[in-house]
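Peer 1: One predicted model, sequence on top.
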Amino acid sequence: MNRQRNRKGATREFLGEFLGLNPGSTGPQIIAAGADRNLAASSIYRDLKTWRRIHRTANGRYWLDKIGDPELAVAAEVEHAFEIVKSSRLSDATKVEVLVQLSKTASRAPPVTRAVLELIGLPKLSRRVRSAMLPFVHIAIRAAFQPQESRSATSGIPRPRYAARLLESTLRLLDAFLDDQGGDGTIAWNTLYAIVTSPDAPHDLDLMGIAKRAIAIEVKGGLPSPSPVKAFLRKLAENERVGPAMKRELLRRVTMARGTSRERIRNLFEALDLGQLPRRSLSTPNPDLPPGP
């Protein structure tokens, strides 16, 4: 047991010394140097992946502590976070800690890298871990869909294809948080807002499907004020195709709604500047119809 601990300590001692003198070395270069000290390649690679002082850039080079270029530093942080979050051996608490730190780091130089896609696309993560990832997802979306906010061009993937892959993973991750009454719901809707207000938003994005989800949330009571859902709907109401469809959807709902739900629909109709509901829509609903959602 003592020998195992000593060997681990020796590996990190070597890495600290070697990368301090040879920053930006590749994996094979580090392994070759470690072999001169009889250090196992598996032990070196393990510490390269898990030691928090080590950063790996997108081109496969390793650095100790801070990397001078903020874009390279953030890219390395994303790759490090990916290795931690995908691990089945590490606790959720460890993964959450890494993701919280990543969100702080990524805001300095919003990343557009392949590792971003790999991290956000990871399957079977707990809700706690996905919740901790939301701020980073928001940063990544703004970097891809509001490109003036990102100086990074390190993905190696054509930007339209990168944005499409990122959007697919993001929509899947956000879905579980759109009904959340706390901060997670706010981040999720603000992320959607960044997508739909982008000139690069895909033309086949199901805006009306998202609008119906937002309307249903508002009819149920909405998110705390100032509601990001309502801000999202206001933006969609300006769309010449979606705006009229939203008006028809609200008119359909109001004829079936009762009580508080009907009042909320009326208020939403006015808040979205869609005019006033026709008087016939405000008459007593048909008792043979089921109540609205």
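Peer 2: Now that the structure is in, tell me what you want to look at.
Peer 1: CA atoms for contacts and neighbours, from now on please.
Peer 2: OK.
Peer 1: Could I get the full set of helices for the chain?
Peer 2: 2-21, 27-35, 41-50, 70-86, 92-106, 114-120, 127-145, 159-174, 183-196, 207-219, 228-237, 242-254, 259-271 (DSSP state H).
Peer 1: Nearest to residue 63 among those would be which one?
Peer 2: Closest to residue 63 of the helices of the chain is helix 2-21 (CA to CA; 6.3 Å).
Peer 1: that older thread, now render the helices of the chain as a markdown table, adding distance to residue 61.
Peer 2: A markdown table is the format used below for these (distance: least, CA to CA, whole Å):
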| stretch | distance to residue 61 |
| --- | --- |
| helix 2-21 | 10 |
| helix 27-35 | 7 |
| helix 41-50 | 11 |
| helix 70-86 | 9 |
| helix 92-106 | 19 |
| helix 114-120 | 14 |
| helix 127-145 | 23 |
| helix 159-174 | 23 |
| helix 183-196 | 32 |
| helix 207-219 | 42 |
| helix 228-237 | 41 |
| helix 242-254 | 48 |
| helix 259-271 | 53 |
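Peer 1: adding another structure so you can compare the two:
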Amino acid sequence: MAKNNLIGGSIWDEYSQKVQDRMNHPKFMGEFNEEDAKNRDAKLIVADFGAESCGDAVRLFWLVDEKTDTIIDARFKSFGCGTAIASSDTMAELCIGKKVDEAVKITNLDVEFAMRDEPNTSAVPPQKMHCSVMAYDVIKQAAATYKGISPEDFEDQIIVCECARVSLGTIKEVIKLNDLHTVEEITQYTKAGAFCKSCIKPGGHEKRDYYLVDILAETRAEMDREKLKNAMKSDVAFDEMTMVGQLKAVEAVLDAEIRPMLQGDGGDMEVIDLQKAEGGAIDIYIRYLGACGGCSSGTGATLYAIESILQEELSPNIRVMPV
């Protein structure tokens, strides 16, 4: 099969030599039938999986020794692009000699790594990484068929990034542990979003149930609420706190209750100073940023909302002064 029939020429140089070889000369393309299984005293397993993202499909054939649950041979038939052919060929080879439970642990990342010429150089372009996901999914389908269970029984986590197999729980944990603020940081720590980029935000190659931009916003909001909750646990009343303590409490409320509202409209705010005034008043001086800087409501409805929230959460003696 000629390379021009497989992929566009502009990205050809981004493929490893191993991938190119398997595209043109796959080693394990073919099929088994019941007679083949009988001759080798094995059970025939046939599994199909299709990828909606690119219209590709793959059929996997296993010959399994039922006495040991070992996959003694494997073949595939691919109905798709060159990357899918190379990935399926590699996947079939990786399955041979493994027990079924071991094969289920093979991921698309393992397949991609096995196709690299150099350990630190990707085997396929990032935008084609999703094509290797079928290799992971069809293995689950084959194992489920052999065991008589559902493929979903192998998946105990919500996967956000199919390309890198990164779960929702992992992403949220990494954001919290490392105090991450950007999607780029999430990608740096987890590799989520590094390949086809469909999971970063709506409008990508594939539609997703979860997107990194939303997970980041929701997790940061959870962190801000937790920060506010911890700030409110203090046994010292706000009016009796030191100035440092008061500033921390104010910032916690701003992060949890006020800044998300302002940032949603393209604005923000910062605390310039905090002073104790006559009569027990506590004056908080703020500066509006971004779109809020030139907004007339900054001295009207927005100011009233900020002051009301701080008074309710911290102290009725608070006054907010824009500068």
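Peer 2: On my side now, so go ahead. Since the structure is predicted, the reported quantities are computational estimates derived from the model, not experimental observations.
Peer 1: Provide the TM-score value for the superposition.
Peer 2: For this chain pair, the superposition-based TM-score is 0.37 by TM-score structural alignment, normalised by the length of the first structure; 181 aligned residues with a CA RMSD of 6.3 Å.
Peer 1: re earlier: output the helices of the first structure in a markdown table, with mean neighbour count appended to each entry.
Peer 2: Output for the helices of the first structure, formatted as a markdown table (neighbours: other CA atoms under 10 Å):
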| stretch | mean neighbour count |
| --- | --- |
| helix 2-21 | 14 |
| helix 27-35 | 15 |
| helix 41-50 | 16 |
| helix 70-86 | 23 |
| helix 92-106 | 18 |
| helix 114-120 | 21 |
| helix 127-145 | 22 |
| helix 159-174 | 17 |
| helix 183-196 | 20 |
| helix 207-219 | 18 |
| helix 228-237 | 21 |
| helix 242-254 | 18 |
| helix 259-271 | 17 |
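Peer 1: For residue 56 of the first structure, which of these is the nearest?
Peer 2: helix 70-86 (4.6 Å).
Peer 1: For that closest one, name the packing helices and strands.
Peer 2: Packing partners of helix 70-86 of the first structure (3 or more CA pairs under 8 Å, 6 or more residues apart in numbering; DSSP states H and E): helix 41-50, strand 54-56, helix 92-106, helix 114-120.
Peer 1: how much space is there between the closest residue to residue 74 of the first structure other than its chain neighbours and residue 21 of the first structure?
Peer 2: Excluding the flanking residues, the one nearest residue 74 of the first structure by CA to CA, 6 or more residues apart in numbering is residue 106, at 5.6 Å. Using CA to CA, to the nearest Å, one gets 27 Å for the distance from residue 106 of the first structure to residue 21 of the first structure.
Peer 1: Tell me how far residue 227 of the second structure lies from residue 176 of the second structure.
Peer 2: Here the criterion is CA to CA. By it, residue 227 of the second structure lies 12 Å from residue 176 of the second structure.
Peer 1: Neighbour count for these two, which is higher?
Peer 2: A direct count of neighbours by other CA atoms under 10 Å for residue 227 of the second structure and residue 176 places residue 227 higher, at 18 against 15.
Peer 1: Figure out the helix or strand that the more buried one lives in.
Peer 2: Taking DSSP states H and E as the criterion, residue 227 of the second structure maps to helix 212-232.
Peer 1: If you count neighbours, what's buried in that helix?
Peer 2: 212, 215-216, 219-221, 223-225, 227-228, 231-232 (16 or more other CA atoms under 10 Å).
Peer 1: Let me know the closest of these to residue 47 of the second structure.
Peer 2: residue 212 (31.6 Å).
Peer 1: isn't that closest one right up against residue 187?
Peer 2: No - with contact taken as CA atoms under 8 Å, residue 212 of the second structure and residue 187 are classed as non-touching, separated by 9.2 Å.
Peer 1: list the contacts for residue 63 of the second structure?
Peer 2: Residue 63 of the second structure makes contact with 32, 37, 42-45, 71-74, according to CA atoms under 8 Å, 6 or more residues apart in numbering.
Peer 1: could you redo the last one with a cut-off of 6 Å?
Peer 2: Applying CA atoms under 6 Å, 6 or more residues apart in numbering, we find residue 63 of the second structure in contact with 42-44, 71-73.
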